[in-house]
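Student: sequence? don't have it. structure:
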């Protein structure tokens, strides 16, 4: 313990050492006398001759090509670089989705600001090698060498929904009614915020994202074959949620209020104050949400020479009230050094009240069934604090960068349970859990040549959880996980060929107080290749490897008393499993349509899955077990098209074959089957009226280790409209319009077969009003109605 503590102190000292010369250098640089030379101009897009806001302008010295200074354009596309010495320079202009512009040499004369006589016009980038623009629907998706990026900021859902709800519109993703997020049908996916694990410390991703507004999301990156740069945990891929970054100076913000069906209320406000040197931000979210659900269970169990039939019905209400507050600060030490700090508090209270009715009878018995009931009331109180600090150091050479991030969370949860039944009378249980989690991450990028780069970094992650029941200390459970990761990655381009090679090593150590201890060293290679066949055809070939480690919930032997007929217990002899993920992608673009085809294969050995059995008391027990291997092969078809300026459609269809290999130790026979998943998203942006989005999704019967899920169909609708001259918006979101979504699972095993039908409160509607305020929105007041000016979202 002391060794690890001293190691953290050592990392902190390294960080302070790297920072100290930077601050000293900044102090020395400030003593220099700066001249008044400068450069200013305007940046526009070529097609519509419209100003480009937030374009990046960088100026370099000649002949050594050192980066001197950079800035971004304002709402009018204008920029100005000041306090430059009289010398010879060249400058570059860059903007996402457009070709970069490089000027010839220019001479800045002493004490004069040179104005460019003509605006710089940027051309759309349709010939990128490592990145392919889906030009048929530029606002929605584009494919890069190692990921697919979906722009969701203009979705009607973004103004009124949660992050979970906007994720449900992305083709390869599915969000279940209970908040589970799936990628290509698998929930073993890793969620990141801004490329880091720190944003989701201390809580499950589904719980965090269902409390965060979609309006804060800029784009979503879906990474089906992760590179060595990313933490290797998981088995299905990565979903990286990129949040919006406020760039406008001054005071800006927004506030929203949402009302929904069946006592759903929420509110959110986000504020920022940017002075240029020190920037502050803060947000607060409140949610009061009641949802209902029920399930029906029918189980046939072999008992000696007879069969018992158990029928059960449950009616469960779940109430959630949460408060989430965050404060942050950015300190721009100078043009090349930035430090950021933030603190987040989450307070969540949940009430889960259920009524369970059971009916038992033997097949050969003609007497009336034996009927019993049970009532449960469970209260959960969670309080979580998350602290983040980061440092970014940029160098003179463009693309050379060092970053250091540290995050720490402390969670405390109390769980109260009260139960009433005919057999046991009144019973109760209580336990509390404390969780501490920390992450230290360092990354460094070094450009090589004109188009290549080397990336390397280190990650340390520790997670410690303690479960305690004051009455019975024998049930106490402690879990501790420590992971050290180191990676190296090289990427570049040559002609029509782009490449990325990486290798990651991770040392893992997991232990519990129940005689479980597992430590191992792993290596995770990754390869990403891209070749451009022609201007409109491109192929990509990727491979990566991931690891899935058992977590505290899988290992915890504590028995939950909510439903005595269906118990869930931890297992103490689980081992990690590995996933090999090769994938081939072909992209074909036409004028208004883009076709993307993916062929992929996943091999998972020693997989961890839930395993259901019936014990000697005829009670169903669900445990996590290593169940042999799983082969997962699929083909995806994605068609993205834009019929005109206001209507675009994205259609997705995936066919999957899964094969579970049996093992004898658990009387597990294995399973294999074909399935498919489809999604159609239609977005209409009708000028002067509203934005309208429809999402239709269909899941066929899906195999699981011991059975299958039934097919499911769902339709979601979203409407959005800017009002009050763009300073406010109204949005309406309707989930599962036809009330057709269901979650039915059929399982069988030694001595039993079972059908369970879940029905959540899926058909819901939310209405949100959002108001925008601050300096960057006041420009609307300066426009006269007689001018005929027309404002859009991009204008403000």
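Tutor: Structure's in. What do you need? This is a predicted model, so every value here is computed, not measured.
Student: contacts and neighbour counts: CA atoms only from here.
Tutor: OK.
Student: quick one, longest helix in this structure?
Tutor: helix 2-29 (DSSP state H).
Student: packing partners for it?
Tutor: Judged by 3 or more Cα pairs under 8 Å, 6 or more residues apart in numbering; DSSP states H and E, helix 2-29 is in contact with strand 306-334.
Student: now for the strand it packs on, which elements pack on it?
Tutor: Contacting strand 306-334 under the criterion 3+ Cα pairs under 8 Å, 6+ apart are the following elements: helix 2-29, strand 278-303, strand 337-362.
Student: Quick check: next helix or strand after the first one?
Tutor: In other words, helix 2-29. Toward the C-terminal end, the helix or strand that comes next after helix 2-29 (DSSP states H and E) is strand 37-45.
Student: Buried residues in that next one, which are they?
Tutor: 37-39, 41-45 (16 or more other Cα atoms under 10 Å).
Student: swap in stretch 113-120?
Tutor: The neighbour-count criterion (16+ other Cα under 10 Å) identifies 113-114, 120 as the buried residues of stretch 113-120.
Student: Second structure follows, compare the two:
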């Protein structure tokens, strides 16, 4: 195996071939001309209409223009390809031309006259409200338009994901797509910063007012990092690309058992040379979580030997500040450089009270342990991104990103455990913990795209990332009224470094009714971990190096103007979260611990799918996925203690069918229906015994959107997840129903929204876990039945301007931070 220096040299040698020696044949630019007039007898020209074309293969914006006083427009410098053209102006219904083919050698294209139909006042308001469907099925992804749902107001990202097709969120906030965990979460194509418990905190404190769309990509292409065996969820925040100074402000208040508030400010200024932006969010969430755990201890023949009952309630207050600022400088018509900085501070104190009851086999109380815990966690993230985009000509584009990210969290814990037997206190202890985490991520990526005369599109790129983490867990313990002393048995300091080097090459072409795409990604992974010793334990270290190839294929066929079918295949990887590799105990409570596993291997998944689509309204997808080295949370018992870790169980196989249907009942009622049917089978080895589980699961969802008129809109939506089995876990079915209403005011610049979520308080999770000689059941509930009221005011000009698609080079690293 080549060493790191040799590999980097090879990496840059290949990159030199990709970027510095580009092919000399490229597509000829075309000019598309047209004229826009009013529909009807007068047929007068329409000035100021916005005209844009996007690539059909990936919906990327290519060119925009504005019609002149004679209604004429020109789109100059359009490379050969298959496009979708849209024309829009306030007061008229939008116009869409779904099939616009620009052939090689065709330097000029004159379109037929475009006629726009005028709106009445009421119809105009309906168009504004229903301009986007809640769910859109595109060629390579499913898009959820967050603002299209009234009941999303006051929701956080996790709650919105729970309502999204094919997505499920378990009691710990883990996200799965089509029944598979291992989802890569990105924000604006950029890192989500965290994974595990900290990702859950981030998404649960990220409000709907910040979002524009969720992109669900089940089979990403070679351009994306190979991490995430289930696919990618890209959270797109709101961006304003209008010329001049403009922005919006949102104020929101929610009331459940506890109150909460979510507020947002967005400012943007754009002229011919610069685009600057600032987004700030401030929120407070008060809430609770109740968890009731029951354990039954039994002998090998099933005879009960003891019982454990632990009800607990945690109350918390989370305060969040989130800031994003940046600037794009348009050096020329072909070159743009950009800068963006992000910062997030989240503080969450919490109080937890739980009483552990130990009973004998007959259910008679034996002893009680009362635990009182006070914790205060503080999360600070900061990131800087420098980016460059240069268009050599209409057929050649180079983009590059350099990123530095700093993640720092502190977690101060204080536990007291008081033991009682026969009403008398028998023991008392206190545990004090200090758990800081520091993570630094450095990353560089570059992407080059070229379109040839035969309409073949080539994409190539490289990425180099370096991650350094420092996890410290320092515990002090005091028995009775003795002084605090270091507890080296559960104290720990873990250092981790990882380097991933990647290259990819992707080709795509549209030939008549066919859309063809094939790509290959290579990733080289190197990491090492070092657990520092203490007076009771010696140092331990481990290293690993491995190389992988990740192919990706997509074939689409357009049967006619309404029907299309497609096939896709992709290979993916899931690497363990950084802290999961730490071979040490994490103290949860007196009878529950988490332990890392340095021997944990990455899991690999081969994904296959076949899809059928009709008129952009109906989609059916059949899928099969096989995961090797499948890892999941595994429970083990030791005396009265439960210890959980992650382990490679064996093989996971899933067979699924996903259905999405959009219906229009007149002009005022739109229905979105979705269903996911899944068969899941796990075979392997755990806790010294063979494991085989299988289950049929289903998820159904519906959203009803009502455009009432005169600026009023309403929604009724809900979903239900059926029983699920995964390894040692079995989860019962649960669901949720939401209702909401909105009103446009002040010439459509203001919007009031009122909703009620989980109106039947059915978001309660029941489950069981079977391990060793322990049968555990749990019930978890939270402050999910909430009424929200919000007001948004938009100000400034509304002239469309082209926006850059800015990426970032740290997608897969930060999702593994927990």
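Tutor: Done, it's in. Since the model is a prediction, treat every value here as computed from it, not as a measurement.
Student: thinking again about what came up before, ok, which of the helices and strands packed on strand 306-334 of the first structure comes nearest residue 238 of the first structure?
Tutor: When those are compared by Cα to Cα, strand 337-362 sits nearest residue 238 of the first structure, at 23.6 Å.
Student: Can you check which part of the second structure the very next helix or strand once past that closest one sits on?
Tutor: Later in the chain than strand 337-362 of the first structure, the nearest helix or strand by DSSP H and E is strand 370-394. Counterpart in the second structure of strand 370-394 of the first structure, with TM-score structural alignment as the criterion, is residues 367-391.
Student: so what's residue 600 of the first structure up against?
Tutor: Under the criterion of Cα atoms under 8 Å, 6 or more residues apart in numbering, the contact list for residue 600 of the first structure reads 581-584, 633-635.
Student: To residue 442 of the first structure, which of the helices and strands packed on strand 306-334 of the first structure lies closest?
Tutor: The closest of those to residue 442 of the first structure is helix 2-29. By Cα to Cα, the value is 9.5 Å.
Student: That closest one versus strand 337-362: what angle between them?
Tutor: Per axes from the mean of the first three to the mean of the last three Cα atoms, to 10 degrees, the angle that helix 2-29 of the first structure makes with strand 337-362 is 150 degrees.
Student: contacting residues around the counterpart of residue 612 of the first structure in the second structure?
Tutor: Per TM-score structural alignment, the equivalent position to residue 612 of the first structure in the second structure is residue 635. Going by Cα under 8 Å, 6+ apart, residue 635 of the second structure touches 642-645, 728, 771.
Student: in which helix or strand would I find residue 635 of the second structure?
Tutor: Element membership of residue 635 of the second structure [criterion: DSSP H and E] is strand 618-638.
Student: Can you point out the buried residues in that strand?
Tutor: Across strand 618-638 of the second structure, burial judged by 16+ other Cα under 10 Å covers 618-632, 634-637.
Student: for stretch 94-102 of the first structure, same thing?
Tutor: When burial is assessed from 16+ other Cα under 10 Å, stretch 94-102 of the first structure yields the following buried residues: 94-95, 97-100.
Student: hmm, who's touching it?
Tutor: Outside of stretch 94-102 of the first structure, the residues within contact range by Cα under 8 Å, 6+ apart are 54-57, 90-93, 122-125, 133.
Student: Now do stretch 299-314 of the first structure: distance to the chain's middle.
Tutor: In terms of Cα atoms, centre = their mean, to the nearest Å, the centre of stretch 299-314 of the first structure is set 42 Å apart from its chain centre.
Student: measure it end to end?
Tutor: Stretch 299-314 of the first structure stretches 14 Å from its first residue to its last (Cα to Cα, to the nearest Å).
Student: residues in contact with the closest residue to residue 370 of the first structure other than its chain neighbours?
Tutor: If the residues on either side of it in the chain are set aside, residue 370 of the first structure comes closest to residue 360, at 5.1 Å by Cα to Cα, 6 or more residues apart in numbering. Counting by Cα under 8 Å, 6+ apart, residue 360 of the first structure makes contact with 308-311, 369-371.
Student: Adding neighbour count and distance to residue 588 of the first structure, write those residues out as JSON lines.
Tutor: Listed next are the contacts of residue 360 of the first structure as JSON lines, based on neighbours: other Cα atoms under 10 Å; distance: Cα to Cα, whole Å:
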{"residue": "308", "neighbour count": "18", "distance to residue 588 of the first structure": "58"}
{"residue": "309", "neighbour count": "18", "distance to residue 588 of the first structure": "56"}
{"residue": "310", "neighbour count": "21", "distance to residue 588 of the first structure": "55"}
{"residue": "311", "neighbour count": "20", "distance to residue 588 of the first structure": "53"}
{"residue": "369", "neighbour count": "15", "distance to residue 588 of the first structure": "63"}
{"residue": "370", "neighbour count": "11", "distance to residue 588 of the first structure": "64"}
{"residue": "371", "neighbour count": "14", "distance to residue 588 of the first structure": "62"}
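Student: Flag every buried residue along stretch 718-730 of the first structure.
Tutor: Of the residues in stretch 718-730 of the first structure, those buried by neighbour count under the rule 16+ other Cα under 10 Å are 718-723, 726-730.
Student: Cheers, nothing more for now.
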